[in-house]
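>>> prediction below, plus the sequence it came from.
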Amino acid sequence: MGDGLNIKEQFDIAVIGCGPAGLSAAINGTIRKKKVGIFGTDFCSPKLHHAPHIDNYLGLHNMTGEELRKRFLDHVKAMGLGIIENKITGVYPEEGGFMLQSRDTFYKASAVILATGVSAVKPINQELDYLGRGVSYCATCDGPLYKGKKVIVLAYNREGLEEANFLAEIASEVLLVSQIKEKEAQGITLDEKIKVIQGKPVGITGDMWATGVALEGQNLTADGVFIIRDSVLPDQLVPGLNVSNTGIVVDRSGATNIPGVFAAGDCTGAPYQLSKATGEGQVAALSAVKYLDELKNKAGDTKKELAAI
């Protein structure tokens, strides 16, 4: 899969998410001498930031969430780590590890730790049914398929507006349904080909292929639909990932059903507690390190066997 792609960097462990679980995983992976990449937003852990008072974190009582959040980030910085502010939209297995996609940029990792937190994403009606059949989460990836055609963009963040501008260079017409506040859109000038539609999306319409979007009070038709949000559902982020109605399914080591993919923190389900998140982050990191070391030892044994033939 890597041939001809823009490979930005390669890691031993890629951590997706920069909340307490993700930062804990990154620190522990780094201590074990692994090259770790942390993928997150420009503001890590808003949930912790908004906590007015924390009294149940061992040894660091009587603190605000923001004070503790800053300590976490200071710790990460002291370890020589930084946050890569590129949203990962897909994690795909390949020989020797995984390919991580962020729009038109790709990263490689030998193991992946998911620490995406509790997802606030609630798919609209039939969104998942039409995913890959006229519905896409990445304009850069799938936009060329709609050259000269009409598309709808459901924008839930600034990136959605940027993606609409990108699609305006390709498509014949772009209908933009924005769900973000006006102040969040400041500084972005929309292409003149973009038509802004007011309304709340409630579902995807179509037959075998998505043909439009149902809003409250009206229906829009198009050849394709792009939905741009801050986060992607875990099982859409990692195809084939086992997810229950409570979160990503893991064992006590943090391992998922996909070898080399681990998960930690709120994304694995309740209880949604700070200590649980940081603890699971450490466990997932140690498990990922063990997984990588076993792979390395296995490869070494194979070489010895070949040399002996």
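Arrived safely, thanks for sending.
>>> rest of the way, CA atoms for contacts and neighbours
Noted.
>>> now the strands for the stretch 151-300 of the chain?
Listed in chain order, the strands found in the stretch 151-300 of the chain under DSSP state E, counting those that start in this stretch are 173-178, 194-196, 201-206, 210-215, 218-221, 224-228, 243-244, 247-248, 261-263.
>>> next, count neighbours for Lys122.
Burial of Lys122 is recorded as 9 neighbouring residues (other C-alpha atoms under 10 Å).
>>> contact partners for it?
For Lys122, no residue meets the contact criterion (C-alpha atoms under 8 Å, 6 or more residues apart in numbering).
>>> ok, now how distant is it from Ile180?
Computed as C-alpha to C-alpha, to the nearest Å, the Lys122 to Ile180 distance reads 16 Å.
>>> any idea how far the closest residue to Ala255 other than its chain neighbours is from Ala25?
Of all residues beyond its chain neighbours, the one nearest Ala255 is Phe262 (4.4 Å), with distances taken as C-alpha to C-alpha, 6 or more residues apart in numbering. When distances are taken as C-alpha to C-alpha, Phe262 and Ala25 turn out to be 10 Å apart.
>>> higher neighbour count, those two?
Here Phe262 and Ala25 are compared on neighbour count by other C-alpha under 10 Å; more neighbours surround Ala25, at 36 against 27.
>>> got the buried residues for the helix or strand encompassing that one?
With the criterion set as DSSP states H and E, the secondary-structure element containing Ala25 is helix 20-31. For helix 20-31, a neighbour-count test (16 or more other C-alpha atoms under 10 Å) marks 20-30 as buried.
>>> among these, which two are most distant?
Distances among the buried residues of helix 20-31 were taken as C-alpha to C-alpha; the most separated pair is Pro20 and Thr30, at 15.4 Å.
>>> Ala164: how many residues sit nearby?
Neighbour number of Ala164 under other C-alpha under 10 Å is 29.
>>> for it, which non-adjacent residue is closest in space?
Here the residue nearest Ala164, using C-alpha to C-alpha, 6+ apart, is Val153, at 6.3 Å.
>>> just checking, the one you found touches Leu175?
Yes. Because the distance of 6.2 Å satisfies C-alpha atoms under 8 Å, Val153 is recorded as touching Leu175.
>>> same drill for those two, tell me which one is more crowded.
Summary of the neighbour comparison: Val153 and Leu175, criterion other C-alpha under 10 Å, with Val153 having more neighbours (28 against 21).
>>> which ones are touching the more buried one?
Taking C-alpha under 8 Å, 6+ apart as the criterion, Val153 is in contact with 160, 164, 174-178, 225-228.
>>> list just the nearest of the residues you listed to Lys147.
Distances from those to Lys147 were compared by C-alpha to C-alpha; the smallest belongs to Val174, at 11.3 Å.
>>> got another, please set it beside the one above:
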Amino acid sequence: MGEKYDIAIIGSGPAGLSAAINAKIRNKKIIVFGNKNFSNKLIKAPKINNYLGFYNITGVELKEKFEQHIKSMNIDIKYEKVNNVYAMGEYFTLMMKNETYDAKKVILATGMEFTKPLRGEEEFLGRGVGYCATCDAPLYRNKVVTIIGHNKEAEEEANFVGEVASKVYYVPMYKSEYNINKNIEIVKDMPVEINGKMKVQTLILKDKKIDTDGVFILKDSVAPNQLVPGLEIEDGHIKVNRKMETNIPGCYACGDCTGKPYQYMKAVGEGQVSALNAVNKLDNKM
């Protein structure tokens, strides 16, 4: 069991970083999970003119301002993917590939996952569909596994599964040189639907069909309701109140994942609101 934190923040875009600095100012022990670019959406912005005080600025320049700010406050970001968050009553447990973290409060600042789930993906979740290949690989010893990879990191997981499964298919959703072991078959095709009866049996692609015992879908982030079991979703976004509270006590959400407008200033404001309310509950032992 690792260290216990006051607040765990999942996401390092404007909402997550805003939550982090506001919690840190109030002397809370925090942990932030994100990526090196903070937000891929942010660094791709060619010009920003609606962020108060920072006009006519590129996304990369704004990212550098964010970086200076959090470094000045000694806030570090863990470049680890959170696979699941479980409410344990008085605290939350966050599951990673190789370890777990505990926190009294959780703030979701995961952004918007713009790729829709495959047909059958949600239906077969836990019955052959998963989001962490290395976590569940032992369940597929001597079985057939298909991995749909949305990023380069998925290649490492595919190679790991290839050591235990009898057959692994790798379906890349990006163009690159693939660092895949020779015993893994690369399938350049578009996934359409996951089929089966009680559990996964086939993956239907645009041009072919694969018989498979399991399908792992490896994206940059997990959809919020798959990340946090029982989380209430409304119109494709996490449902929150004015305090940025979700339906799960102690779990907050902020930024694009709570709904439109998808704007940096809205995200920063919601990040602050979520952190201040989480801090208030901690200080009042609630």
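On my side now, so go ahead. Quantities reported herein were computed from a predicted structural model and do not represent experimental measurements.
>>> drop the TM-score for these two in here.
Put the two chains on top of each other and the TM-score (TM-score structural alignment, normalised by the length of structure 2) is 0.96; 286 aligned residues with a C-alpha RMSD of 1.4 Å.
>>> okay, the helix holding Ala25 of structure 1 sits on what stretch of structure 2?
When helix 20-31 of structure 1 is aligned against structure 2 using TM-score structural alignment, it corresponds to residues 14-25.
>>> so how much does the matching stretch differ from structure 1 once superposed?
By mean C-alpha distance after the TM-score superposition for structure 1, the fitted stretch 14-25 of structure 2 averages 0.3 Å away from its aligned residues in structure 1.
>>> any residues touching that stretch, and which ones?
Residues from elsewhere that reach stretch 14-25 of structure 2 (C-alpha under 8 Å, 6+ apart): 7, 9-11, 29-30, 32, 39, 66, 70, 73, 75, 107-110, 254-255, 264, 267-276, 279.
>>> longest helix of structure 2?
Here the longest helix in structure 2 is taken by residue count, with DSSP state H as the criterion, and it is helix 264-283.
>>> tell me the contacts of the nearest residue to Leu215 of structure 1 once chain neighbours are set aside?
Leaving out its chain neighbours, the residue that sits closest to Leu215 of structure 1 by C-alpha to C-alpha, 6+ apart is Pro201, at 4.4 Å. Contact criterion C-alpha under 8 Å, 6+ apart gives 124, 154, 177, 213-216 as the residues in contact with Pro201 of structure 1.
>>> the stretch 101-250 of structure 2: helices as residue ranges?
133-136, 153-161, 224-227 (DSSP state H, counting those that start in this stretch).
>>> can you list the ones you listed in a markdown table and add distance to Asn179 of structure 2?
Putting the helices of the stretch 101-250 of structure 2 into a markdown table (distance: least, C-alpha to C-alpha, whole Å) gives the following:
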| stretch | distance to Asn179 of structure 2 |
| --- | --- |
| helix 133-136 | 17 |
| helix 153-161 | 6 |
| helix 224-227 | 28 |
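>>> and Tyr86 of structure 2, which of these is closest to it?
The closest approach between Tyr86 of structure 2 and any of the helices of the stretch 101-250 of structure 2, judged by C-alpha to C-alpha, belongs to helix 224-227 at 8.6 Å.
>>> stretch 145-156 of structure 1 maps to which residues in structure 2?
Applying TM-score structural alignment, one finds that stretch 145-156 of structure 1 aligns to the residue range 139-150 of structure 2.
>>> ok so, going back, how close does the equivalent of the residue nearest to Ala255 of structure 1 over in structure 2 get to Ile7 of structure 2?
Structural alignment places Phe262 of structure 1 opposite Tyr252 in structure 2 (criterion: TM-score structural alignment). Tyr252 of structure 2 sits 10 Å away from Ile7 of structure 2 when distances are taken as C-alpha to C-alpha.
>>> what of Thr115 of structure 2?
With distances taken as C-alpha to C-alpha, Thr115 of structure 2 is found 28 Å from Ile7 of structure 2.
>>> who has more neighbours out of these two?
The residue with more neighbours, out of Thr115 of structure 2 and Ile7 and counting by other C-alpha under 10 Å, is Ile7; that gives 29 against 8.
>>> hang on, that one in a helix?
No. Per DSSP: H, G, I helix; E, B strand; the rest coil, Ile7 of structure 2 lies outside any helix segment and is strand.
>>> that one touches Asn27, doesn't it?
No. Using C-alpha under 8 Å, Ile7 of structure 2 is not in contact with Asn27, being 10.9 Å away.
>>> for the one residue sitting closest to the centre of structure 1, give me its contacts.
In structure 1, the C-alpha closest to the average C-alpha coordinate belongs to Ile88, at a distance of 4.3 Å (C-alpha atoms, centre = their mean). The neighbours of Ile88 of structure 1, taking C-alpha under 8 Å, 6+ apart as the test, are 16, 39, 100-103, 237.
>>> from the contacts of Pro201 of structure 1, list just the buried residues.
Neighbour counting with 16+ other C-alpha under 10 Å marks 154, 177, 213-215 as buried within the contacts of Pro201 of structure 1.
>>> how about JSON lines for these, with distance to Thr205 of structure 1 added?
Conversion of those to JSON lines gives the following (distance: C-alpha to C-alpha, whole Å):
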{"residue": "Leu154", "distance to Thr205 of structure 1": "14"}
{"residue": "Val177", "distance to Thr205 of structure 1": "15"}
{"residue": "Val213", "distance to Thr205 of structure 1": "5"}
{"residue": "Ala214", "distance to Thr205 of structure 1": "6"}
{"residue": "Leu215", "distance to Thr205 of structure 1": "10"}
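>>> scan structure 2 for its longest strand.
With DSSP state E applied, the strand covering the greatest number of residues in structure 2 is identified as strand 100-108.
>>> mean deviation of that strand from structure 1?
Overall, strand 100-108 of structure 2 averages 0.7 Å from its counterpart (mean C-alpha distance after the TM-score superposition for structure 1).
>>> onto which residues of structure 1 does that strand map?
Using TM-score structural alignment, the partner range for strand 100-108 of structure 2 is residues 106-114.
>>> ok, and what's touching that stretch?
Residues external to stretch 106-114 of structure 1 that are found in contact with it (C-alpha under 8 Å, 6+ apart): 5-17, 22, 25, 96-101, 260-264, 267, 284-285, 288, 292.
>>> just to revisit the earlier point, mind giving me the packing neighbours of the next helix or strand after the helix holding Ala25 of structure 1?
From helix 20-31 of structure 1 onward toward the C-terminus, using DSSP H and E, the following helix or strand is strand 36-39. Under the contact definition 3 or more C-alpha pairs under 8 Å, 6 or more residues apart in numbering; DSSP states H and E, strand 36-39 of structure 1 sits against strand 7-16, helix 20-31, strand 83-84.
>>> kindly recompute the last result at 10 Å.
Here strand 36-39 of structure 1 touches strand 7-16, helix 20-31, strand 83-84, strand 105-114, going by 3 or more C-alpha pairs under 10 Å, 6 or more residues apart in numbering; DSSP states H and E.
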